[in-house]
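A.B. asks: missing the sequence, but the structure's below:
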């Protein structure tokens, strides 16, 4: 009799102990028990969106739940970022964090609705890549020298599009104008996709863009590379001369990572960091990123948090020098 009762008592005790666990602890143990929302704070078609889609394919398979991309563009990536900062820290809402929303915005926006460091749990750096100036193939100037001449001679200067105010793409346009004296007019869009559409349609002649979102258009010939803002010519596009080669000392990179609301429980942070690392270690994923000109990142959650904090300080003097401010 006793031998039959002991296992039952042990089972009942175990069930009682499990029931006594806080609901949050039980939820963490089962995470993720439902689909995960990844907020991309730009319109579809840009680098942020492209990186997110490449990452979520592998992450969905590894987590066993769909990772659903939700595009929330607006105000230089700050609209979607603010929504994530205000969300519950349950691991079901993530952000495709980036240099615009986390690095530049704290200095650019006077009334930013979040702290780029304290209001997020920063989990993983995904990729970094250079910024590139591209033009419609029918735009006559071929080099930066010719672009400067055109901008100085045109009655109202030269329009150059970007994915939005506060991006490194935007700030490179500002730096270009300051370094050359060229009359350039920044034309902000709600993402790189809509901006690129208008460059191809000749609505605007040029664009400052992150290399991954421009890569396919460069290869197809729908746009032409004018200058790459990398320290040396990029191996994926060696035919595009750098800014430095063309006499302008400008190097500009974009970066993209995964963040969540502040207070995300450590077990979920660790799981996400591990699974993202495994996705990025896949040779096929790395090859695809290399093909579009992106370099895979490799930082722990603590390392990524330190990286974001350093980027806030790095971009502060650049934004101040540019004179750009947004209410």
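C.D. replies: Yes, it's here. Remember, it's a predicted structure, so these values are computed and weren't measured experimentally. Residues are numbered from 1 along each chain as shown.
A.B. asks: every contact and neighbour count from this point should use C-alpha atoms.
C.D. replies: Will do.
A.B. asks: now the longest helix along the chain, how far from the centre of its chain.
C.D. replies: Across the chain, the helix with the greatest residue count (assigned by DSSP state H) is helix 301-322. Centroid separation for helix 301-322 versus its chain: 14 Å, with C-alpha atoms, centre = their mean, to the nearest Å.
A.B. asks: I would like the residues contacting that helix, please.
C.D. replies: Helix 301-322 is contacted by residues 99, 102-104, 106-108, 116-117, 121-125, 171, 174-175, 269, 273, 325 when judged by C-alpha atoms under 8 Å, 6 or more residues apart in numbering.
A.B. asks: can you show me the strands along the stretch 101-250 of the chain?
C.D. replies: 120-135, 158-162, 184-188, 206-210, 224-228 (DSSP state E, counting those that start in this stretch).
A.B. asks: pretty sure residue 206 is touching residue 132, no?
C.D. replies: No - the criterion here is C-alpha atoms under 8 Å, and residue 206 misses it with residue 132 at 10.5 Å.
A.B. asks: between the two, what contacts are shared?
C.D. replies: If you check residue 206 and residue 132 against C-alpha under 8 Å, 6+ apart, no residue is contacted by both.
A.B. asks: ok so, going back, can you flag the buried ones in the contacts of helix 301-322?
C.D. replies: The neighbour count (16 or more other C-alpha atoms under 10 Å) marks 99, 102-104, 106-108, 116-117, 121-125, 171, 174-175, 269, 273 as buried among these.
A.B. asks: check it against this one:
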């Protein structure tokens, strides 16, 4: 026979437990997508397209949160420490996961152990652009100018540790010329100064540079891809100019904190593949010269590890410094 106290306690438990014991289906609130660069660059361009279409498929708003700094390591570290609940995603980039940890002498996160790498949204070649008033009209002109003016030719990039930074370092090495790196906190600010003529040239990822090239605000001299990009068939490759060592691509993906539940990871992976097949996304990628990927999470994980193995010795041998 229940006492009044037991009955009240039992009744309270019957009412209270469902509210605490039942887990609402994911996602049931807005999701944050951390972009480790400033607005306006390729990472931001790709992230905002993904946020729009992935958000539609998940039925929740995805809010882009730009956290630039330290070669993409600030934003990357932030996600590494976030709760593994599927509500904080990282727009993972080649710099933050594979280049900057070596360039800056490590970080407070492990690129592999602290993340689950789910998808590669796009791969993109770099492009060398110059202010329209700059005297170099071709890539050969640019190389000749660099050789004739040691220590005077400056190039902007989205920041120290970016793939574009290393491309500039590599160019200086292969042509035996001294060039000046001007790092910014993202490709957007770097492009603004290049257009304004405050810096004569810039190595940028093609998607963020594309609209400025098409608008005539900057002049494209060469791309770093193996073949000419269909979006810009008139822009030659650096390989064509006799520099096959300058073939280079950047990439942008979706990663989440380690220990994120498998059902959430699987859902994001499935929806990302659907997003990359959306006609509007396919068209957008074609317009900006980006290429989608069909890699599974397991394949992405292997890919990121391979990129770490590839770039670590390159950074060490290049002598590049975190400007």
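C.D. replies: That came through, no problem. Note that the structure is a prediction, hence the values are computed from the model and not measured.
A.B. asks: ok so, going back, average offset between the longest helix of structure 1 and structure 2?
C.D. replies: Aligned to structure 2 and superposed, helix 301-322 of structure 1 gives a mean residue distance of 1.0 Å (mean C-alpha distance after the TM-score superposition for structure 1).
A.B. asks: in structure 2, what stretch matches that helix?
C.D. replies: Here helix 301-322 of structure 1 aligns to structure 2 at residues 297-318, judged by TM-score structural alignment.
A.B. asks: structure 2: helices as residue ranges?
C.D. replies: 4-21, 42-58, 73-80, 94, 100-103, 139-148, 163-174, 187-196, 206-214, 262-275, 279-288, 297-318.
A.B. asks: now tabulate those in CSV and tack on distance to residue 237 of structure 2.
C.D. replies: Listed next are the helices of structure 2 as CSV, based on distance: least, C-alpha to C-alpha, whole Å:
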stretch, distance to residue 237 of structure 2
helix 4-21, 59
helix 42-58, 20
helix 73-80, 30
helix 94, 21
helix 100-103, 26
helix 139-148, 9
helix 163-174, 13
helix 187-196, 21
helix 206-214, 12
helix 262-275, 30
helix 279-288, 16
helix 297-318, 21
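A.B. asks: nearest to residue 36 of structure 2, out of those?
C.D. replies: Residue 36 of structure 2 lies closest to helix 73-80 among the helices of structure 2, at 4.4 Å (C-alpha to C-alpha).
A.B. asks: what sits up against the closest one?
C.D. replies: With C-alpha under 8 Å, 6+ apart as the test, helix 73-80 of structure 2 has contacts from 34-37, 66-69, 88-90, 92, 96-97, 100-101, 107-109, 114-115, 256-258.
A.B. asks: quick one: neighbours of whatever residue of structure 2 lines up with residue 177 of structure 1, just the number.
C.D. replies: Counting by TM-score structural alignment, residue 177 of structure 1 lines up with residue 172 in structure 2. When neighbours are counted by other C-alpha atoms under 10 Å, residue 172 of structure 2 registers 17.
A.B. asks: deepest in the core, which of the strands of the stretch 101-250 of structure 1 is it.
C.D. replies: Comparing the strands of the stretch 101-250 of structure 1 by mean neighbour count (mean count of other C-alpha atoms under 10 Å), strand 206-210 comes out on top with a mean of 30.
A.B. asks: report the angle between that strand and strand 158-162.
C.D. replies: Interaxial angle of strand 206-210 of structure 1 relative to strand 158-162 (axes from the mean of the first three to the mean of the last three C-alpha atoms, to 10 degrees): 30 degrees.
A.B. asks: now strand 206-210 of structure 1 against helix 168-180, angle please.
C.D. replies: Put simply, strand 206-210 of structure 1 runs at 130 degrees to helix 168-180, going by the same axes, to 10 degrees.
A.B. asks: so which bit of structure 2 is strand 206-210 of structure 1 matched to?
C.D. replies: Counting by TM-score structural alignment, strand 206-210 of structure 1 pairs with residues 201-205 of structure 2.
A.B. asks: coming back round to it: looking at the helices of structure 2, spot the one closest to residue 133 of structure 2.
C.D. replies: That would be helix 187-196 among these, by C-alpha to C-alpha, at 9.6 Å.
A.B. asks: for that closest one, which residues meet the burial criterion?
C.D. replies: Those would be 187-191, 193-195, for helix 187-196 of structure 2 by 16+ other C-alpha under 10 Å.
A.B. asks: average offset between that helix and structure 1?
C.D. replies: Helix 187-196 of structure 2 sits 0.2 Å off on average (mean C-alpha distance after the TM-score superposition for structure 1).
A.B. asks: what's in contact with that helix?
C.D. replies: 37-42, 130-131, 156-159, 183-184, 199-202, 204, 208-209, 217-218.
A.B. asks: hmm, try it at 7 Å
C.D. replies: 38-41, 131, 156-158, 184, 199-202, 204, 217-218 (C-alpha atoms under 7 Å, 6 or more residues apart in numbering).
A.B. asks: of those residues, which is the nearest to residue 177 of structure 2?
C.D. replies: residue 201 (15.4 Å).
A.B. asks: contact partners for residue 90 of structure 1?
C.D. replies: Under the criterion of C-alpha under 7 Å, 6+ apart, the neighbours of residue 90 of structure 1 are residue 264.
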